[in-house]
Every structure is written in structure tokens, then in C-alpha cells.
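**Q** Structure, please.
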Amino acid sequence: MVKAESLPNDVAMSWTLTAAGPLGGLTSALASGGVEVVDLTALLSPSTPVLDLPPEMAPIPRFELEELARYDERGRTSYQNGIHTGEHVGTHFDAPCHWVTGAEKRDVAHVPVRHLVAPAVVIDKSAECAADPDFLLTVEHLEEWQHHNGPLPEGGWLLYRTGWAARSHDQQLFLNADESGPHTPGITAECARWLADESPIVGLGVETVGTDAGQAFTFTPQFPAHHYLLGAGKYGVTQLQNLDRLPVTGAVLIVAPLRIAGGSGSPARILALVSNGEAL
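**A** Model (predicted):
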């Protein structure tokens, strides 16, 4: 969690002096600590867990750094690396064209920026997932959530807390696979369809390696979160951290994928703005 008050005083002061109107209120709250910035992004490194795909599919390349220069004969004044990775590695963004049902829809470069800064709500099923790694979120769970917390946000994000982020340091723990395949939480096919076609959200965020359950290859249709949400032109973000630091409602999500021309997705830095009670 990063507070704006940790920035140099001259930076915080410049925010206060240059911003006006609603932005002035936000920057003042950031400078005072009334609004906290919570990093929801997992560390991206060669040990970041990657989904194991079946043999008939091309494997997802792991993240790698290739050192190009480090204050030496290759570049005396600089340190720089080449980056080698897949679009869907670590904390990442799924664009609609990632799935065949969204093949004719937006790539990551053409996602409207208004969808990338939007309200977010959290549904917490971490206790249920601790008891059952194959736990599935249902429409009934979301209806109950709305009964207590109000409607899902129009044009916003649903963040699904499962507690799975605690496993993200270890490939085997994170994928939790046996002879029958991975066992990780997800959502039912009906819930995926409902979120895609009947809910007002623009995207779903999860702590697991992908938006679908580990056993979703056995569902009808297969991988329904991808099938329905991306097919409806909506989005997914995965491998989130620190959802336990967010309120049930009231956070603002900032999703920042690379603007890759023709890209089906991108590693992303994902942040949340959380109020500490100071009015903006």
C-alpha cells in the first residue's frame, strides 16, 4: 500500500496548487493520505506462475529479462533489459479478442480508457474457497451480495476474492493440479452468462491464474468466463493481489495494460484508490 504522503513535499504541494475542481479534491486527498493507493499487481519475474496448456496448444512463454547493458561496455551510462513474455502472464488484462467468441471485437489497444478507470466492488468467498478449492460463484451469490450492498456498478468492475493470492509464490500451489487437472475457484457457466449479458459491469477481476475455474475445461461451454464475458465485449484481469485491503464497495480501479497494436491482452499494473473517509 502506497500513500501519497510518502512523496517529496514539493511533489505533493504541486498537486495541490495545480489541480482544480474535483481533481483538486482528489489530489489533496492523495497528498494528505485521505485516499490510499493500493497495488493489486503481482510481482512479475521468471518464477511467476503460468498456466499449463494442453499439449495440442502452444505453451505460454514465461517472463524473462535479457540484460542488454549494465553500466559496462554495452552502455556505460545505462542499465536496460529486453523483455520476453506472453501477453497473459502474471497480473494481466484479457481483451475481448483473446477468445474466439470475441474474435471480431476490440484488441487491447482499442479498449476505451473510460473502462480502465472505473468503480470496483469486491465479493469475498475466501472462506468457501479455503474449504473447497473447486468452489464456484453463482448468480444466487451475486443476488445475495446485491441485497446487502446494492447493485453492481454501472460500467464498473467486479473483483472476486478467493484467497488464492496467498498461493501465488509457488507454481504448484497456485495451479493446484492433480491427475484430473487444476483445482482452483471460479464461476459457474450460468454466472458467467449473467455477468456478460445481464449485469452492468465491464469486467471481472480474479486472484487466480485465469478468470475461469481450474476445472472449467469440463464445463458447457468450456471456459465460460472467457466464452461469455469476452464474447460480450467485456474484460478480465487476473492474478490480483491485496483484495483484502479493499472495501466491499467504494474503490476506484485503475487498469493499465500496454497499448499493444493487435494484442489479445497484456501484463498490467493494476491499482485501486481507496478512501480513508475524507470527502473528495
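**Q** only C-alpha atoms for contact and neighbour calcs from this point on.
**A** Will do.
**Q** so after whatever helix or strand residue 196 lives in, what's the next helix or strand?
**A** In this structure, residue 196 sits in helix 189-197 according to DSSP states H and E. Per DSSP H and E, the first helix or strand lying C-terminal to helix 189-197 is strand 203-206.
**Q** now for that next one, which elements pack on it?
**A** On a contact count with 3 or more Cα pairs under 8 Å, 6 or more residues apart in numbering; DSSP states H and E, strand 203-206 meets strand 157-161, strand 235-238.
**Q** Take these and write them to TSV, including mean neighbour count and distance to residue 263.
**A** Conversion of the helices and strands packed on strand 203-206 to TSV gives the following (neighbours: other Cα atoms under 10 Å; distance: least, Cα to Cα, whole Å):
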stretch	mean neighbour count	distance to residue 263
strand 157-161	25	21
strand 235-238	28	13
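**Q** run this one through as well so I can compare:
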Amino acid sequence: MSVHPPVLPGLVAGLRTGAVRVIDLTAPLSEDTPVISLPPDRGQPWPFERRLISKYDAGGPTVYWNNIRLSEHTGTHFDAPVHWLPGKDLDDVSQVPAARLVAPAAVLDFSAEATADPDFLLRREHVEAWQARHGPLPEHGWLLYRTGWDARLANPDRFLNDGHTPGVDPKCARWLAEETSVLGIGAETVGTDAGQAATFADQPYPCHWYFQGAGKYGLTQLRNLALLPPQGAVVIAGPLPIVGGSGSPARVLALVEQSA
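**A** Next comes the predicted model:
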């Protein structure tokens, strides 16, 4: 019987010495957090709100706390398969296996293209050209799509940009979801799909439709992807295990090995 050397002590040592860096990919959550706006005939997600319970006062002399109200898909959040019609019989957020919340990541940087065209769409040939330079997408890992959109977070109007934000071409989304082993897609925008994805003739909202239908996941409103290498980071996604939940606000962290 073979005995493998312990792995976790090396990780702990790397964290202590700084050889492994923890990068927060989560946008701060507040009343100013941008929230997607849907057509008037549809339901609308709640923005983040809080009501004070007590703050060292008559309501509770020794305690500060708040009640909060928000959509499952407010701020940096996790999309579970059940979030979209093709995944309606698949996992809710509480059923996502914990082991799938820790996974390797590839970071595809198309920020120059998105700066030049806010409606830029990632296509299969873009991904294949990236793989020719950086190697294959990590098996059972995240595809993190960098567009530089996190630079707009401080200004909700610029961030939402009147519905003109980058995304993924429908054919590319289907290919990634159905023919590669990636477990999900992450984006810096308010959702995983392009701002104009409702108007796509062949498949509206293709990232939601194909990824959730394939039992895969989404991460949105990420930041600091510029601090990650194209390959080699490990992502830890921490949604709340809401029973029956379609998703959840999440704290998303990345572990990056620092070069000597």
C-alpha cells in the first residue's frame, strides 16, 4: 500500500510565507452594488438593503447586527443549474457538491477587445487561439473571462452601460458547456451573458441556457482577474447552501502561487 506525502502542510506553509497568495475576486456588497434590470413585464431582483436591529443601543446594548434583503443573484454570486429552465431538474445551490467549489481556473483576457467594443462576444476561435498559447482549459475547472469590466464597478451606470456589456457568442457557449470539461464560467459583468443576450436569435442568454442545462455553474461580478495568471490559479467559491436556491451571493477567492 503506497503512502502519499502530506499535501496540506505545504499549502499552509505557502500561505504563511507568502509563496501562495490569496486574491479576493469578490466585489464589495452594499446598497450601491449594481443589479441587473429586466424588461418591465418580468419580475425584478431586489438590490441589497439592510435594516438595523441594534448597534450597542436600546435594541441590544452589547450587539451590532442588521437584517438584510437581496436577490439570490445580487453582487458577486453563484448560479446553480436550477437557475435556468434546462437545468430545472438539476442541483439547487445547496446540492452542489462541496468538492466542486474548489477547482483550477484558466483566465482568458479579452479586455482590449471589450474596451474597443463593449458588445464584444467571445467566440470559439478566440478560445482555441488562447489554448494554442497557454495550453488546454483545466479539466473540471473554471473558465474566467476577463474583460476589464471590474474597473467600472464604482459607477453603476458605467457598469450596466445601458445593456451594452461583453459576453459569449451562443455557439461558443454551447461548445464550452457541452463539449469541454469546464465546470463553469466566471465573468466580471453583472451576469454571465452579454448585455444584449436577450436579443440573440439562435439562443437568448446562451451561457445560462447551455451551462445550467449541462449541470454547470456561473460566477458573476468578479474582480481582480488581472492579478491571476492565465493558468495555475485555484478558485474557491463559497455560496450559501440555500435549500431550493437558484444561486447565492458568494465570496470567491483565488490561490495563486508566487514565483520566486
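**Q** Any idea what the TM-score comes out to?
**A** TM-score for the superposed pair, counting by TM-score structural alignment, normalised by the length of structure 2: 0.97. Supporting figures: 255 aligned residues with a Cα RMSD of 0.9 Å.
**Q** possible to save the helices and strands packed on strand 203-206 of structure 1 as CSV with distance to residue 189 of structure 1?
**A** Output for these, formatted as CSV (distance: least, Cα to Cα, whole Å):
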stretch, distance to residue 189 of structure 1
strand 157-161, 15
strand 235-238, 15
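**Q** Which one, of those strands, ends up nearest to residue 44 of structure 1?
**A** Among those, the nearest to residue 44 of structure 1 by Cα to Cα is strand 235-238 (12.8 Å).
**Q** matching residues in structure 2 for the helix or strand just after the closest one?
**A** Later in the chain than strand 235-238 of structure 1, the nearest helix or strand by DSSP H and E is strand 251-257. Aligning strand 251-257 of structure 1 against structure 2 (TM-score structural alignment) gives residues 233-239.
**Q** Run through who's touching the matching stretch.
**A** 77-78, 93, 101-106, 142, 247-257 (Cα atoms under 8 Å, 6 or more residues apart in numbering).
**Q** what does stretch 72-82 of structure 1 give?
**A** Contact partners of stretch 72-82 of structure 1, identified using Cα under 8 Å, 6+ apart, comprise 65-71.
**Q** how distant is that stretch from the center of its chain?
**A** Here stretch 72-82 of structure 1 is found 32 Å from its chain centre; the criterion is Cα atoms, centre = their mean, to the nearest Å.
**Q** now that stretch: which residue numbers in structure 2?
**A** Mapped onto structure 2 using TM-score structural alignment, stretch 72-82 of structure 1 covers residues 57-67.
**Q** which parts of the matching stretch are buried?
**A** With burial defined by 16 or more other Cα atoms under 10 Å, not one residue of stretch 57-67 of structure 2 is counted as buried.
**Q** Check stretch 185-203 of structure 2 too.
**A** Of the residues in stretch 185-203 of structure 2, 185-197, 203 count as buried by neighbour count, 16+ other Cα under 10 Å.
**Q** Please flag which of those residues sit within strands.
**A** The strands in this structure, assigned by DSSP state E, contain 185-187 from the buried residues of stretch 185-203 of structure 2.
**Q** Check whether the counterpart of residue 53 of structure 1 in structure 2 sits in a helix, strand or coil.
**A** Alignment note: residue 53 of structure 1 maps to residue 38 in structure 2; criterion TM-score structural alignment. Assigned by DSSP: H, G, I helix; E, B strand; the rest coil, the conformation of residue 38 of structure 2 is coil.
**Q** Residue 38 of structure 2 against residue 44, yeah?
**A** Yes: look at residue 38 of structure 2 against residue 44 with Cα atoms under 8 Å: they come within range, at 6.2 Å.
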